[in-house]
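Asker: Quick check, what structure comes out for this input:
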Amino acid sequence: MTQPGGWSRGGPSPVSMSPSNSPLHINELNLPKTCEIDFSDQDDLLHFRLLICPDEGFYKGGKFVFSFKVGQGYPHDPPKVKCETMVYHPNIDLEGNVCLNILREDWKPVLTINSIIYGLQYLFLVSTAGVQAPVGIRGGYQEVFGGD
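Answerer: Presented below is the predicted three-dimensional model:
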């Protein structure tokens, strides 16, 4: 169902522009109820935004926007995903870079956009207590919070 502002809420995506021709398998998207997707430019399905609104856990009630840029190498290369919302999270640095293994070394061509969406949603649901931030992200937290 398309929401005001172009966002589509959970369930199969209602994108009307020949999703069967898209390498993204848009017609197979099955969004969690806490996610909405926005294809602002119906002629460019390779650039879109995802809104995640966790309904439980520490980030409950938050709204987090991610931008997706799918390159010509997809599905052999993962899409570029950035968090556009400033958030203090052990897997998201201050520039919005996301630390999710399936976006880097664990990417496989059999993975889909749906896999990434569920992976991003999972980041906001798991308990991060006692989790140490990846080395590349620690500097930003030290700068903001001090300490190690």
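Asker: going forward, measure contacts between C-alpha atoms and count neighbours the same way
Answerer: Noted.
Asker: who's in contact with the longest strand along the chain?
Answerer: Scanning the chain for the longest strand, with DSSP state E as the assignment, gives strand 30-38. For strand 30-38, contacts defined as Cα atoms under 8 Å, 6 or more residues apart in numbering pick out 6-13, 48-55, 114, 117-118, 121.
Asker: one more, for comparison:
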Amino acid sequence: VEGKDSLRSSRTNLDICKGEHTMATSSGAPPAGPSRPRVPTPAKDTKPKPTKNNSTSARRLQRELAELTLDPPPNVSAGPKGDNLYEWVSTILGPKGTVYEGGVFFLDISFSTDYPFKPPKLVFKTRIYHCNINSQGHICLDVLKDQWSPALTISKVLLSVTSLLADCNPHDPLVGSIAQQYLSNREEHDKMARQWTKRFAT
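Answerer: Presented below is the predicted three-dimensional model:
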């Protein structure tokens, strides 16, 4: 009797499992296979749509590029890398009569889509011995920080950088040791700056 009851119970459980399986597939959908992650369907156009912000910055940059090409600041050239209007490269010739004379200094310039309401980012790619420019090429210059104004242009900024090479500001340094040397031992400072210019910028 116990054997018959066990057999009957097993059949009942089997029928229940069959019923559950039937309910799960009775909607007309095929039985689920191995679960796979659902891959989102790519959008037809993945390019960012133009907005008022970046169209304004693009027009401004195109205008500045045209002006810079026609009337560049002394010893300065600049322009986009390829067809990317927001990434530029610039060269600055070391001003005559300074410790950077004879050097050619390369900079990367990055503009955000908020330009000209946010300043561009300038980074020296050529090493330079200067108290306002650190080893990563970052520049301590007021017009790139709190003195930035949308009325400024990249041409004026590059002119300010050139002026900084001719006349550093040791009282607002990015490299304190070089600023201290400039103030306390100008002769040694100038010697080091000329050596770096000859080594890295010529």
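Asker: Any quick PyMOL command for the buried ones out of the contacts of strand 30-38 of the first structure?
Answerer: With 16 or more other Cα atoms under 10 Å as the criterion, this PyMOL line picks the buried residues out of those:
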select buried, resi 7+8+9+10+13+48+49+50+51+52+53+54+114+117+121
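Asker: ok, residue 172 of the second structure touching residue 130?
Answerer: No. Taking contact to mean Cα atoms under 8 Å, the distance of 11.9 Å between residue 172 of the second structure and residue 130 leaves them out of contact.
Asker: Between those two, tell me which one has more neighbours.
Answerer: The residue with more neighbours, out of residue 172 of the second structure and residue 130, is residue 130; 27 against 14, by other Cα atoms under 10 Å.
Asker: Over in the first structure, find the residue span the top strand by length along the second structure aligns onto.
Answerer: Of all the elements of type strand in the second structure, the one with the most residues (DSSP E) is strand 84-93. Mapped onto the first structure using TM-score structural alignment, strand 84-93 of the second structure spans residues 44-53.
Asker: Contacts only, for the closest residue to residue 46 of the first structure other than its chain neighbours.
Answerer: Nearest non-adjacent residue to residue 46 of the first structure, counting by Cα to Cα, 6 or more residues apart in numbering: residue 70, 5.0 Å away. With contact taken as Cα under 8 Å, 6+ apart, residue 70 of the first structure is in contact with 46, 47, 78, 79, 80.
Asker: how about these, which pair is most distant?
Answerer: In the contacts of residue 70 of the first structure, the most distant members under the criterion Cα to Cα are 47 and 78, with 13.2 Å between them.
Asker: Looking at these two, which one has more neighbours?
Answerer: Taking other Cα under 10 Å, residue 47 of the first structure and residue 78 do not tie; residue 78 has more neighbours (23 against 18).
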